[in-house]
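S.K.: What follows is a predicted structure for the sequence shown.
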Amino acid sequence: MTKKTFLESDDQFIVSYELLHILQWLLTYEKEAFSQLVEQAYIKGSQSMQSNSEVYEQIEESEDLQNSVLDFFNFLEKEVSIVAHAESIKHIMQKNLLKTLDHIDPKVFDAAIIQESMQVTAEKINPQRNHQAKDYFLKQLLKKWHPKKEKNKKHSLN
């Protein structure tokens, strides 16, 4: 059984709107960094081609080279999917925890501790255990909380 290449198959390669948007964003806001990455890849790729000219000639005609564009876009699509999923989980967690945050006194817990506890909760709780987010968040908050002792405060036993 032979493996069909993109050029031989009837299938279409589809690039998601999200990936197109990310590529446009890169060209708009990270053009210099992206250019440096391309330059670095070109230099290193050229060096490896020169040192392996025989291998390069074999690859030049192979399916691997033809499919490298598809592999690249498939990789990007998978990465976009992973990031989108992680971000949606974080958004859901933060939305569900907003009610809990209304009951936390900002004078007792500083904003950094609250934010860090929310991030840990969003990373640790998966969507199937979303109902446990509040409890996990409160546990994380208490782990990080170090109350300040007031030296001038006198405790009376009256």
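M.R.: Noted; the coordinates are in hand. Numbering: from 1, shown residues only.
S.K.: can we go C-alpha only for contacts and neighbour counts from here?
M.R.: Will do.
S.K.: which ones are touching I59?
M.R.: Contact analysis of I59 by C-alpha atoms under 8 Å, 6 or more residues apart in numbering lists L65.
S.K.: Same check on Q115?
M.R.: So Q115 contacts nothing (C-alpha under 8 Å, 6+ apart).
S.K.: and Q66, what element?
M.R.: Here Q66 sits within helix 63-101, counting by DSSP states H and E.
S.K.: Got another one to weigh against that:
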Amino acid sequence: MRSYGGANPSGKDDLFTVSEAIRMFAEGVGLAYTTVRSYRWVSSRWPKERRRADVSHTIHKVLASIPDEQERFEAVNNPPSNARGGPARWTHDSAKRVVGWKVDSSESVQEKVEAIHDLAADDAVAAVVTTDFLRRPAVASKAMADDYPDHGLVA
């Protein structure tokens, strides 16, 4: 690594860029360059004294995308309540919800609607699914009544 003092304090031409150093390190330890670069970015977002030993690297990685530093540090210290009871704790999905990412396991109506829209993005799939849904009498009745024009869900 470079000595302190600027781009080329020693006057030598054999210095590496950060990307080159990461690439060499990744090769040396047998990891993908993108993995080491990701580890470096997450670490840069979490000074050692702000990291939580009881929170996984993956949770730190998701929460690292919170732009405001103070908000990020407060978030990691305030895990959401555990839906099954017990102490509050972070899960991958709860961290993703905090930053507005798509979750792996939908819970709310909005998340389920978004998941269905993602799965039925292809018109052929949407047509088959819609036909199947409309064969359910209760669904067809509600759809025909259209009682939900202001449901607030993203279409």
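M.R.: All right, it came through fine. Everything numeric here is computed off the predicted structure, so don't read it as measured data.
S.K.: Got a TM-score for the pair?
M.R.: Overlay of the two chains. TM-score (TM-score structural alignment, normalised by the length of structure 2): 0.29; 68 aligned residues with a C-alpha RMSD of 4.0 Å.
S.K.: which strands and helices sit next to the helix holding Q66 of structure 1?
M.R.: Packing partners of helix 63-101 of structure 1 (3 or more C-alpha pairs under 8 Å, 6 or more residues apart in numbering; DSSP states H and E): helix 17-29, helix 111-124, helix 133-144.
S.K.: Figure out which of these is closest to A84 of structure 1.
M.R.: helix 17-29 (9.2 Å; C-alpha to C-alpha).
S.K.: and the closest one with helix 63-101, angle?
M.R.: Here the directions of helix 17-29 of structure 1 and helix 63-101 differ by 90 degrees (axes from the mean of the first three to the mean of the last three C-alpha atoms, to 10 degrees).
S.K.: Now helix 17-29 of structure 1: buried residues?
M.R.: L19 (16 or more other C-alpha atoms under 10 Å).
S.K.: Can you tell me what sits against the next helix or strand after it?
M.R.: Counting by DSSP H and E, the next helix or strand C-terminal to helix 17-29 of structure 1 is helix 31-51. With contact meaning C-alpha under 8 Å, 6+ apart, helix 31-51 of structure 1 is reached by 26-27, 55-56.
S.K.: Tabulate the helices and strands packed on helix 63-101 of structure 1 (a markdown table), appending distance to V80 of structure 1.
M.R.: As requested, those are exported to a markdown table (distance: least, C-alpha to C-alpha, whole Å):
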| stretch | distance to V80 of structure 1 |
| --- | --- |
| helix 17-29 | 7 |
| helix 111-124 | 17 |
| helix 133-144 | 25 |
